[in-house]
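Predicted coordinates and the sequence they were generated for:
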Amino acid sequence: MLRSGAGRLYKGVVRAVDSLITDGPTITTLSSHQLSLSINRQSRRPAPRSTSSANAATRVPTALFHSESYFSASPPEFPSSVGHPDPLKLERFLPPLLDIVLNAQNEVQEALFTAIQQLDADRSWQLYRQLGKSRHSLSTAVIDLLITLQCRIPVRSSPANVIDSRAAVRQVCDRILSLCHDRLRNQPGSSSRAITSANEHDGLSTLPAALSLRLLYLLIIEEEQVAASKSRRPSRRRNSLSGILSTLSANVDARHEPGQSPIDFELRGRLAASLSRLGATDAAYRHLELVVKPAACPSANAFIDPRPFDQLLSALAKQANTSTQAVQHLPSPVDSTSNTIKEDDPIIRALRLTVSYEISASKANIHRCLQALDSVTLWWLLPFELDSDHSHGASSATHQPDNRLSLKQKWHPWQISADQPTISQESLDSFAERVALVLAQRGILQPALHIVDGLQVTHQGNNFQSETQSTRKIPDHDFFTVVLEKLAERMASSFDSDARSSLDRHRGLSADLHLAFKVYTTAHAAGVDLDSRLNLAVVNVLASCLPSAVADLGPSRSRHTKISAQLARRNEEHGSKQALKQYLRQFTTMVLGSDPDLSKGSLSYPAQATLLGLHMRTRDYSFSKRLYQPIRLRDSDRELWSFDPKAGSLQYAALHPLSAPDRDAFTWFFAESLRFSAKTVFAVQLHLDWIASGNVMPSSLNAMFVRSLLRAGLIPVVRRVLHELEVDRSLLPARLARSLVVSFAEAGYPDLAMELVVNVSQLTSPTYLSQRGKVDKHAASGSRDTWILVSTLKLMSVALEHSSKAPAAKDGELHRKVLRLFEEFRLGLTHHLFINMAQSKDASQAQAPTAVSLRDVRMAYNACIRASLSGLPTSFRVSEMTDSSDPDVSWDTTESTCLHVEELFNELRDLGVEPDDDSWNLQLTSSLHACFAAPDQAGRTEWLQKALSLFEHASKQVFKADGPLHGSEHNSSALDTFRSASENDDIHRVTLHPAVVAAIIDASRCCRDLESGLRVYELHQRRNGFNVHVEKARLTLLADLAEPRECRTELQRLTQQHKSAFRHSDRFMKHLHMLSCAAHNTGPR
């Protein structure tokens, strides 16, 4: 007889079940010494079958089993060894092992009971399955113990016990459910026929509570894993899983006092979520009721997980959408149809539970549930109703829009229930907004408009003042968006009907337009007007009023609208055009006030095109210009006035053909720009946009354009256009001029590029000199001239940079042109610094002076240094040069050039511009040229030491990539601040070119300075890593000045690590061998 003593600690089944009130695992250990004694005793004295019940009973010491709470911070009573952490510590709801006497009837049962005694769940399951049909003779207690062992199998993966958690959960659940089925079969008085006809859940209803709780927990985990994988397996158990979960939860709840169920707050919520996903929404609702009832105060509701409620609402909405019953939409809120409200409807119950306890459920799920209800029920859910003073005669006037009827407050049906908690006004208002949103989507706008009226936002002209008497929250942007979209649809549909085209229709449109702006001003005051859909709806509302408000729409009127021009002209005489213009101005002012450059996406490009066309159709030049400028800046590469449908122009992007900015609209716009603007800058912009779109300016407009330019007393048109565009700080001329300069320079014609810049500088120089003495008196003119000078300097730096890098840069004449252009750049830069100093000292100058950037100045100085060095010999070849002297270039020329480069380098630093990578590389190249060209060894050594000093200094330097030039003191202090802020992305560390580093090492070899060359190599290797040119220079240095063995060792190491770098270096290898042999007076073998 084998006897399990695991339950003695709990003194029987009752104590064991009571222990499950604590939410924690049971941790079980077994002494290997005691276990081996019992096993050895049985193996030495096998008992015959006849006496197995008398001599095969043993007991597992009960002190080896103990329980520890999962959330307990105290150490366990019997801690496991340090090297073998117990995986059961991670498990929850582990059932205890009960005190059960095991009587083996045969050897097979004896083996099974031995496995049970050893707590071997897998072995006991295998032996149980091997029993075949004889397993039906086992007692229920044995099967309970087998179920207990399976329940105690770890299913959580941990560093000490890495397992496939999903497979483990599925295996344990399969085993337990199979054992439960056998348990029902093995009950006294049961038969196979009765088992077949019985409910498959009957075997679970009598399962002990501790086992039911663990099985419930595991089945919930399995369902969650399957739901998370989004690949539901078509299994029989999943189809009946909701019934299994309900049976197990009822089994656990039935054996405990109310309020003391071991199914805790969190697990019951997960159970409700699983039941919702399985379609058992009624059971899920009952469990959620148990979840929220302990929450006695609103502060406790914050700890309730909203996800189970979301799952329930989502499941109910899905069930409603798949049902065959059609949703009844109420045609009008004054409909006299009397429908009975089903308060016990699952959706209404779930919504009431969610709202009553202020659960933060998803608004999308609430919205889907509300969409499944009929309109009568939605009206019943609102906290207001039709005013009785106006509702009597409403049925006879159903043709009127529903928003013309007033509403009044009422007691909400959920507020007058005594058995439910009090619903806060904020929750009720938020829920009413969701209900009104669904009704608005069905075209019933009255509740939504009533809510907007409750916000009490008043507007006076273009000034808006919010007067909110209550603390209610502002609705979301989708609430306003739906209302405006439905208003736009209603206004647009009025033109499709065959109703009388009279003044009544225009009055209805005007009333709807007023309502739309009432909603939009509320949204604008609430700060939710940056939604593109909301603004698009307002644009559609305005476009719907255009055919009846404006008469002059051109020949396209007859093609796109049924409203006659005569009717529109009559409305225009009564002020319709002026009223529409005011609404357009009001809307544009609010949009640009929130999004001045349209960079926040408040208006889509089609909405921008339509709104611009509406301003043009109402002949509002100032607001057309105000809106057109950010549009052209946002889409500078777009052909705005193209007549190609695929170009995405304004005309083809507009939402309505009558509101599209077409050729006629542009003709009016351009003519007005010449007539109203004191300056022709905007007209020049329109001219360039029109030409860039592939159009030809009409001769009449060209004549007006030329007359306007001559009337202003300007010089030839091309210069005037460039000048006005630079004063306007437009991006187009800067890009155009830069692209021209770069194209000429890179195509091999740098002289033409420089001539272009010289022409620009000649144009601006007299203007600057004429205004030089009037800077203090005419601040605006000074600022304009400063901008022109800055633009010229930028173009000059671009020309210098690309010209110095051109293949023909070594030409002597071109070299002189570059130096002359640099002198003009330096002179202009001096003037610019003087202007900035004067403006910074003048306290009356509030605006910041326009500054040349650090990149522009650095590019110009680097270009001059590069051009100066181009007159020296060709760049030295690393590691192969023995004598770099050039008979065509004297030492005096080289020395003077290097000293000039040094002066330019120091001058750049004096300006407050830190040298960049190119600056340091060029300066080091200049010193190396002097080192290799020096007439004697002393001169070479002197220049080498200067190069080494520059190299070490450059390795520690950082520079700011770009920014305004403010002078040496300001920039040096700013750079010190930036050096301390290493996280600034605009600060870069100086990186020297590997060819320059290799040349320094080679110069050290020529000067017989092994130590300096190796120091240069180590510093470069530490900062930049491997480079084949630097490695070859070092190998050459070692071959010439170090021991042969050291060179051979390094060469062997490098060829092994970087085989590809030295694969085709036979000539280099021969050169190394020759140097090594010459250095040690040993000839080649």
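Received, thanks.

Going by C-alpha atoms from here, please, whenever you check contacts or count neighbours.
Noted.

So which residues of the stretch 351-500 of the chain form helices?
For the stretch 351-500 of the chain, the helices defined by DSSP state H, counting those that start in this stretch cover 363-371, 375-381, 388-391, 425-441, 446-455, 477-493.

name the helices or strands packed onto the fifth one?
It stands for helix 446-455. helix 425-441, helix 503-526 (3 or more Cα pairs under 8 Å, 6 or more residues apart in numbering; DSSP states H and E).

please redo it, this time with the cut-off set to 10 Å
Counting contacts by 3 or more Cα pairs under 10 Å, 6 or more residues apart in numbering; DSSP states H and E, helix 446-455 packs against strand 384-386, strand 407-409, helix 425-441, helix 477-493, helix 503-526.

For Ala63, find the nearest of the ones you listed.
Of all the helices and strands packed on helix 446-455, it is helix 425-441 that lies closest to Ala63, at 55.2 Å by Cα to Cα.

Tell me the gap between that closest one and the middle of its chain.
Remark: helix 425-441 is offset 30 Å from the chain centroid, using Cα atoms, centre = their mean, to the nearest Å.

Can you list the buried residues in that helix?
Using 16 or more other Cα atoms under 10 Å as the test for burial, helix 425-441 gives 427-440.

Comparison target below:
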Amino acid sequence: MLRSRAGRLYKGVAKASTTAPSLLFDSQITASTSYRHLTSSSAQPRPRHHPTSSASLATTALGQHLFGAAFHSDSYFSASQPDFFPPDKSQNTSSFNDITSPSQSERYLPPLLDIQLVAQNDAQQALFDTIQHLDADLSWHLYQQLGKARLSLPAPVIDLLITLQCRIPVRSTPHNIIDSPAAIRQVCDRALLLSRDKERCQAGSSAKPFSSANKHGLSTLSAALSLRLLYLLVVEEEQIAASRSPRPAPRRKHLCTILNALSTNIDAHPHFAEQHVDIKLRGRLAATLSRLGSTDAAFRQLQSLVHQASPSDQDLFIDPRPFDQLLSALARQKVPTSRRSEFLPSPLDLMPSTVDENQPILRALRLTLSAQVQASKANIHKCLQALDSATLWWLLPFELDGSPNGSGQLPDDRYPLKTKWHPWQSSADGHPISQDFLDSFAERVALVLAQRGTLQPALHIFDSLPTSTDSSDNELHPSTNVPDHDLFTVVLEQLAERMSSNTVADAPKSLDTHRGLSSDLHLAIKVYSIAHSIGVDLDSRINQAVIKAFSSCLPTAIVDLGPARARHTKFKSHIAQRNEQRGSRQALQIYLRRFTGMILAHDPDLSNGSLSFPAQATLLGLHMRTRDYTASKRLYQLIRLREPTRVLWSDDPQAGSLARSALHPLAAPDHSTFMWLFAESLRSAPKPFFALRLYLDWLASGNTLPSSLIAIFIQALLRAGHTTIAQRVFQELQEERVWLPARLARSLVASFAEAGYPDLAVEMACTAAQIAAATTSFQRPDADADRSSYDRDTWRLTSTLNLISIALDRSSRIPSQQHDADLHHKLLHLFDEFRLGLTHYLFGTLSLIKRDDAPQARITSQVTLQDVRMAYNAIVRVRLSAIMDGEQSLTSSGGQKPSMATSAVESSRSHIEVLFRELTDLGVEPDSDSWTLRLTTSLHACLEAPTRAKQQTRMDESLGLYEQASKQAYRKDGPLQPLVQGSSADRFNALTPIEEEPLQVRLHPAVVAALIDACRRCSRLESGLRVYQLHMRRSASHVQVEQARLMLLAALAEPQMWREELERLQSHDKFAFKFNERFVRQLEALSDATGPRSASSATR
């Protein structure tokens, strides 16, 4: 068959072999020493050569190397690999390997003649003696020394000399290493010169170059000598062709004459030719003649080859390479005389004409098909391209069906085709072409016609496939008879080109154009679905053709094409709007999704090269134009996976972005399609991972997001915790001056602060407050301009203070391991800014109250108690964290605590007490966090006291703070009152009444447990029990408090008491505490250690 999945038309096209130098040379060629040592056994008549005789192989490595180099000629074949190499079934099968495999015996050696040699002089006697000793080289030299006297030798003597020269071994063996090409050239030159001398023509000119073949001289050679010389000439030409050496046309013609004469000599003896000339040698001779340009002689040799091959021998394989050489040579001969363009015009040249079946290309094609040779598709394609379209239609096994004007009607895709009887299906020589081969050949013809714009034959082949071609059927079963990949490729490319040319249309024909584009798109998807279902290789070329077809439908199917519509299409937007209302966009989306699904089914990650980057960009743009978010997201992720370093959204022409690389300007992903994809990614997914990927790619391309999308993006980032990316977005906010809602601003500040960027959080707070104040109206109908300006400034100040307090609170709650000196200084500086702003606010409010009446002196925007309390608690928390971290760093290297650490603790305690009093002076009651932090500071100072007396003093202060905190209450929130004269109690009484009840201060259980444990360490056991009793009156039981109490009971040297209490806690009904074994062992160790100490104290 001609059909083969291996190879494509645009790969591996066979090329003509170049010419080589002449056969004969003026200089003498000296043979190796082995030529002169022919034994008598080697001179015996050689048994009759049979084509199926096998060659013995060398067993040594050197022999294998030499055998591989001997008589090897790649140029015997086509320059490209054939489509099919048959397996070696047995040694009895006819294959080219049998004839080219190295052998220890020479091929086609002529038998020695048995003649009586009578010398006429001493020179002849010396020559005859040498001949009798079978010394070919010495006899040749003695023959040359005779000069003109050699022409007087009898013809049998010259025949014996020719036989002796032809029997010279020219094949390397492990025991006889020779230069095979030089040996072959020498034998051929000597034999041809002796043949010329045999005719007694041009006496005395034997030393001159042999310029042309003498037919009479060659015609007198015997069949055996002709066969040997023919074989050697073929091998020599193959070796010269393999070296691609240039050869003039006269020398090629000269060699053709010699080969034809020798072939005629052999064929003149049918019995000899039948026994000794096999089909492989005829194939090699035909290939040689084709390379030399003698196509008629090559055709006759192939005819003899086909006739010689037995049709009944099913194992016989006819090598396709001689046929490929003939087809390639015929195509090269036809091209210069043909009308040469990219493709011949079609259907302009389809007028009825008489087809000459005897033209060389048709004869060669028919012979190839009748021989059932696996010929190269590329060579057949070149031959078909050299024919006109009328001849191509004649070669098809089907014709038009339903044409109203009969056979004279030009082809049209609207008319179907029907099967017809073809003349090649019957043959007078008994070699008809099978229907299977004829159908395969029809595919090659349909391919050439499709390249010329006639798609009917190819579409008929697709429709006749034994599979369901319904475009809605996804369950197609693959067929064994699969058309070639090239046929699908050319058809889809022609459809895409036709659709692209139809987009240049006038307004009155726009509806017809849309219908035509829709019909062609449906046809393209149908052809692609067939190719996908039967397993055709869907490479980038096929996929790109379909993508171009999709792009041609955009102007008439989709309205929103951005500014590119006016630049790249003549179709009006109202036409596309009418089509889109009728479902054109949905139909295009369905086709695109189906097409992309078929691509990804074969290439899930686009790593097999099914789509080039321009095709990927165009397909992504098509999905985005049709508003298919799912497909757009999947394809974009694959593109980013395959192109991690490419700048996708740049406007730089040299960047190779999506827009610049697309195959069609209307299908290119541009700014408008990106904005749709980005907004859709924020709405469609709970986590903005894909939106974040888009945003980073957008920024990397040198672009900025519009203000309408930045706020939505910030909200999504804050919900997902992407604070680092929010910093970059914040820079965009500063440049674009985007207004943010209050909730969004607080969330943004909190996120920045929690990430350890309080300065950026405050910067964000100031920017947000400034932008909000600039875009908010504070004008009152009954107020002057100064009051409106004051309201604006106050609103901005209070908003900033609120956001700063949030930043301080969130930053102070960062784990101590993440604290560094830089963050500590930032927070201290930030608190100073807060105090300064709070001072401005309080004095401004007081001046306003003094100027206006009290009932009307209501501030539109006020700082709340919670804002002030959060800021002060945050800075106390920072100071306390600094104390603990600083002390740990100072004592980590050694066990001693330097005075520096003690002084730092005292300084920080004093500062925290000042802050606590300052908070109270502002009229803000400390809450539970405030008292917890103050007590924690006092306990830390107690435990770090340098002396025992100082420690007891600090312990008394801590117990006093605990009792004081247990009695305190506070109001959770409310407006901060301005500074007035009087005591703190007077300011508290002046506060605006709040409906909610005051909240009781509740210290954190961990601080209570730490206080009980500190009492144990300071030997204040009774005080520790009192702390526990006071805590249990107002709070529920807690595991840390209970553990501290158990340690206290163990320290009292009463083991029975703490054991009973431990069992009670572990078996409690409402809550059962679980203490690990390590804690129980600590209790036992502490009880054992305090027991002896208590006993010794009682003794004293």
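Alright, I've got the coordinates. These numbers were taken from a predicted model, which means no experiment stands behind them.

returning to that earlier point: what's the closest of the helices and strands packed on helix 446-455 of structure 1 to Asp305 of structure 1?
helix 425-441 (17.5 Å).

What number of residues are in the vicinity of Trp574 of structure 2?
In this structure residue 574 of structure 2 is His, not Trp. For His574 of structure 2, the neighbour count with other Cα atoms under 10 Å is 11.

Give the aligned range of whichever helix or strand it is part of in structure 1.
Counting by DSSP states H and E, the element that carries His574 of structure 2 is helix 573-581. Aligned by TM-score structural alignment, helix 573-581 of structure 2 corresponds to residues 565-573 of structure 1.

One more: stretch 657-672 of structure 2?
With TM-score structural alignment as the criterion, stretch 657-672 of structure 2 aligns to 649-664.

ok, now stretch 608-622 of structure 2?
The aligned range for stretch 608-622 of structure 2 is 600-614, by TM-score structural alignment.

Ok, stretch 1040-1057 of structure 2 next?
For stretch 1040-1057 of structure 2, there is no aligned range in structure 1, judged by TM-score structural alignment.

Enumerate the positions of that stretch that are buried.
Neighbour-count burial for stretch 1040-1057 of structure 2 [16+ other Cα under 10 Å]: 1041-1053, 1055.

can you tell me which of those are in helices?
Judged by DSSP state H, the buried residues of stretch 1040-1057 of structure 2 include Val1041, Glu1042, Gln1043, Ala1044, Arg1045, Leu1046, Met1047, Leu1048, Leu1049, Ala1050, Ala1051, Pro1055 as members of helices.

Mind putting those residues into a markdown table with distance to Ser552 of structure 2?
Listed next are these as a markdown table, based on distance: Cα to Cα, whole Å:
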| residue | distance to Ser552 of structure 2 |
| --- | --- |
| Val1041 | 78 |
| Glu1042 | 80 |
| Gln1043 | 79 |
| Ala1044 | 81 |
| Arg1045 | 84 |
| Leu1046 | 84 |
| Met1047 | 85 |
| Leu1048 | 87 |
| Leu1049 | 89 |
| Ala1050 | 89 |
| Ala1051 | 90 |
| Pro1055 | 93 |
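
one step back: can you tell me which of the helices and strands packed on helix 446-455 of structure 1 comes nearest to Met754 of structure 1?
Per Cα to Cα, nearest to Met754 of structure 1 of those: helix 503-526, 52.9 Å.

Does anything pack onto the helix or strand hosting Thr724 of structure 2? Which helices or strands?
Thr724 of structure 2 is part of helix 723-736 when elements are defined by DSSP H and E. Judged by 3+ Cα pairs under 10 Å, 6+ apart, helix 723-736 of structure 2 is in contact with helix 689-700, helix 707-720, helix 742-754, helix 758-774.
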